[in-house]
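**Student:** Got a sequence here, can you build the structure:
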Amino acid sequence: MAPGVKPKGPASYFPSIEKKYGHPVQHWLDLVVGRLDGHAHMEVVRWLGSEHGITHGHANAIVAFVRAHLDG
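**Tutor:** Here you go, the predicted model:
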């Protein structure tokens, strides 16, 4: 992304996700890619919350981003 350009959509959450959970976003994206096969969107959102303590909004942003890139 170009400097000074604010991300939109799910990616707009990435800076706060990295700050809050102490891992680069790629860590969470990789986990979700492996989990989405055979699991519904909300199942993966709940899994991120229960197993990793990620809030619903952040988990939903991660899953939505991954789904958009896998489907696109």
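**Student:** drop to CA atoms for contacts and neighbour counts, all remaining ones
**Tutor:** Will do.
**Student:** Spit out the contact partners of Leu48.
**Tutor:** By CA atoms under 8 Å, 6 or more residues apart in numbering, the residues touching Leu48 are 54, 59.
**Student:** Buried ones in the helix or strand hosting it, by neighbour count?
**Tutor:** Assessed by DSSP states H and E, Leu48 sits inside helix 41-52. Neighbour-count burial for helix 41-52, with 16 or more other CA atoms under 10 Å as criterion, is recorded at 41, 44-49.
**Student:** this one as well, want them side by side:
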Amino acid sequence: MATNTVKGPASYFPSIEAKYGRPIAEWKDLIRRQDGKKHMELVAWLKQEHGLGHGHAKALVADTVRK
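**Tutor:** As a prediction, this is how the structure comes out:
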């Protein structure tokens, strides 16, 4: 039996929504509004301004900027 397991950054999304109380679409919108910031600058911004953990911030940024 095949399972459709989510892999990569998106595998963190249920945890992110549960822990921080915002839907992923809202997080992605916030990230997209940070014009000119590089990957790790966005990660640092999410950690400092929104209290995200490092792994959660990296997952959101990775999935947002590659699409």
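**Student:** thinking again about what came up before, so the helix holding Leu48 of the first structure matches what in the second structure?
**Tutor:** Across the second structure, the stretch matching helix 41-52 of the first structure (TM-score structural alignment) is residues 39-50.
**Student:** mean shift of that stretch relative to the first structure?
**Tutor:** With mean CA distance after the TM-score superposition for the first structure, stretch 39-50 of the second structure departs from the first structure by a mean of 0.4 Å once superposed.
**Student:** What is the burial count for Asn60 of the first structure?
**Tutor:** 20 (other CA atoms under 10 Å).
**Student:** which one's the longest helix in the first structure?
**Tutor:** Criterion DSSP state H: the longest helix present in the first structure is helix 56-71.
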